[in-house]
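*Asks:* This is the structure alone, sequence omitted:
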């Protein structure tokens, strides 16, 4: 990277997003945790009657601005992913029973995942992209759910839906409609097009 190419900063501690970016050859200069109270923001937006897509975009932008304030001159990207099932917004499970409850709720139903990414530089939003995917979970037995949680371990807490499509979580689904990277939590291809424009990636 030459001196006139801005460093790329990931405003997230998500191991999945960092792995995704680095596997695609995106040079992540550093990661920085935004420290945004997502539950408070979601509650405020829900009280205002906001849609789930608006919440994902607002959270991503808030995170990016928070981290960009500490890294002048850098391209700071944050992302957020929301899961909507029949009007209910799900959060990342905090313990095994919450993960099991999430899987029971998703079992036999179709839900929507929304992923939004925002890039901020020196206090201004210069790019954003939202995308969504529809995923249908097959009917899951209780024995399967417990066995799945045994296999996945603590990784189940990294995903809003208690699954990782790139691993054994693929066994949960009967149908996936949408971009693979969006399901993983990031509209990666549009992001890479943006990074090529800013010479972070080669043309």
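*Replies:* In hand now; what should we look at? Computed from a prediction, not measured in an experiment: that's the story for all the values here.

*Asks:* CA only for contacts and neighbour counts going forward, please
*Replies:* Fine.

*Asks:* Would you agree residue 3 falls within a strand?
*Replies:* No - using DSSP: H, G, I helix; E, B strand; the rest coil, the secondary structure at residue 3 is coil, not a strand.

*Asks:* mind checking how far it is from residue 28?
*Replies:* According to CA to CA, to the nearest Å, residue 3 and residue 28 sit 15 Å apart.

*Asks:* Also residue 126?
*Replies:* According to CA to CA, residue 126 and residue 28 sit 18 Å apart.

*Asks:* For residue 88, the count of nearby residues, please.
*Replies:* 10 (other CA atoms under 10 Å).

*Asks:* ok, and what's touching the strand or helix carrying residue 101?
*Replies:* Using DSSP states H and E, residue 101 maps to helix 96-106. Residues outside helix 96-106 that contact it (CA atoms under 8 Å, 6 or more residues apart in numbering): 85, 90, 93, 137, 140, 145-146, 149, 156-157, 161-162.

*Asks:* State the next helix or strand along the chain beyond it.
*Replies:* Next along the chain after helix 96-106, taking DSSP H and E as the criterion, comes strand 110-121.

*Asks:* So which of the contacts of helix 96-106 are in helices?
*Replies:* Among the contacts of helix 96-106, DSSP state H puts 145-146, 149 in helices.

*Asks:* How much space separates residue 32 from residue 64?
*Replies:* Distance, residue 32 to residue 64, by CA to CA: 10 Å.

*Asks:* okay, pairing it with this:
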């Protein structure tokens, strides 16, 4: 596959410590050369070691763990790690394991505003690791059990593919009454602050 780009100035393609097709698509859409690699990080083990951390700090710790795992195998590369933590009323939610878990999770989020904390860790290139986190606030409309079941059935794998049991860029948009936050933050890779940091490292053409 050709990863050449007139925009990217790195000697090798940007390395995304994630196999998320959504994050990869965001980078490609911004004209960035990018490769992906699974970090192989046990997220729940990292979380268990971070008891007492708030959701934003937890998101940063997870993103950094992923970036560090990949750069250890690919020294000299520019690596981006990312993670997203959903928090509602002080409770951290995880990606639902199956359709039943997705229905339960959506019932708990329905009629409430939750927060998506999207963290990024940028490592390599002779610089100390940089981390940042952006937060979006999303309000689900009140949903009865029949509506939730209908959505989960229609969404199929999309209902279990993300931490919120929805994909905003798909059928998930029907679940909301209000969304406050950058779209790329909601999708799990806040591009504006990431691009600013890449420009500061002279890795972009403009």
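*Replies:* Right, received. Where do you want to start? Note that the structure is predicted; figures quoted are calculated from it, not measured.

*Asks:* Now list whatever residues contact both of residue 32 and residue 64 of the first structure.
*Replies:* Taking CA under 8 Å, 6+ apart as the criterion, residue 32 of the first structure and residue 64 both touch residue 11.

*Asks:* Show me which of these two is the more surrounded one.
*Replies:* The residue with more neighbours, out of residue 32 of the first structure and residue 64, is residue 64; 31 against 19, by other CA under 10 Å.

*Asks:* For that one, give its distance to residue 122 of the first structure.
*Replies:* Look at residue 64 of the first structure and residue 122 of the first structure: by CA to CA, they are 11 Å apart.

*Asks:* Same question for residue 168 of the first structure.
*Replies:* Taken as CA to CA, the span from residue 168 of the first structure to residue 122 of the first structure is 40 Å.

*Asks:* Pick out whichever of those two has more residues nearby.
*Replies:* Per other CA under 10 Å, whichever of residue 168 of the first structure and residue 122 has more neighbours is residue 122, with 16 against 12.

*Asks:* Assign the residue of the second structure most remote from its centre to helix, strand or coil.
*Replies:* The C-alpha centroid of the second structure is most remote from residue 146, which lies 29.1 Å away (CA atoms, centre = their mean). Following three-state DSSP, residue 146 of the second structure is assigned to helix.

*Asks:* swap in residue 169 of the second structure?
*Replies:* Once three-state DSSP is applied, residue 169 of the second structure turns out coil.

*Asks:* Give me the buried stretch members for the longest strand along the first structure, please.
*Replies:* When every strand of the first structure is counted residue by residue (DSSP state E), the longest turns out to be strand 124-137. The neighbour-count check on strand 124-137 of the first structure (16 or more other CA atoms under 10 Å) flags 125, 128-137 as buried.

*Asks:* Would you point out the most distant pair within those?
*Replies:* The span of those, defined through CA to CA, is set by 125 and 137 at 35.7 Å.

*Asks:* measure residue 40 of the first structure to residue 53 of the first structure for me?
*Replies:* Using CA to CA, residue 40 of the first structure is found at 17 Å from residue 53 of the first structure.

*Asks:* go on, residue 41 of the first structure?
*Replies:* Between residue 41 of the first structure and residue 53 of the first structure the computed distance is 13 Å (CA to CA).

*Asks:* Next: residue 17 of the first structure.
*Replies:* Using CA to CA, residue 17 of the first structure is found at 19 Å from residue 53 of the first structure.

*Asks:* can you tell me which residue in the second structure aligns to residue 201 of the first structure?
*Replies:* Aligning on TM-score structural alignment places residue 201 of the first structure opposite residue 204 in the second structure.

*Asks:* any idea how far that match is from residue 120 of the second structure?
*Replies:* Taken as CA to CA, the span from residue 204 of the second structure to residue 120 of the second structure is 18 Å.

*Asks:* Of these two, give the one with the bigger neighbour count.
*Replies:* Using other CA under 10 Å, the more surrounded residue of residue 204 of the second structure and residue 120 is residue 120, with 29 against 18.

*Asks:* And the helix holding residue 101 of the first structure, what's buried?
*Replies:* Of all the residues in helix 96-106 of the first structure, those buried under the rule 16+ other CA under 10 Å are 96, 99-100, 102-104, 106.

*Asks:* and whatever residue of the first structure lines up with residue 76 of the second structure, which of the three is it?
*Replies:* For residue 76 of the second structure, the aligned position in the first structure is residue 73, judged by TM-score structural alignment. Of the three states, residue 73 of the first structure takes coil under three-state DSSP.

*Asks:* Looking at the first structure, which helix is longest?
*Replies:* The longest helix of the first structure (DSSP H) is helix 52-68.

*Asks:* gap between the aligned partner of residue 130 of the first structure in the second structure and residue 121 of the second structure?
*Replies:* Matched to the second structure by TM-score structural alignment, residue 130 of the first structure sits across from residue 133. Relative to residue 121 of the second structure, residue 133 of the second structure is positioned 9 Å away (CA to CA).

*Asks:* Which residues are in contact with the aligned residue in the second structure for residue 145 of the first structure?
*Replies:* Under the alignment (TM-score structural alignment), residue 145 of the first structure maps onto residue 148 of the second structure. If you count contacts by CA under 8 Å, 6+ apart, residue 148 of the second structure has them with 103, 106-107.
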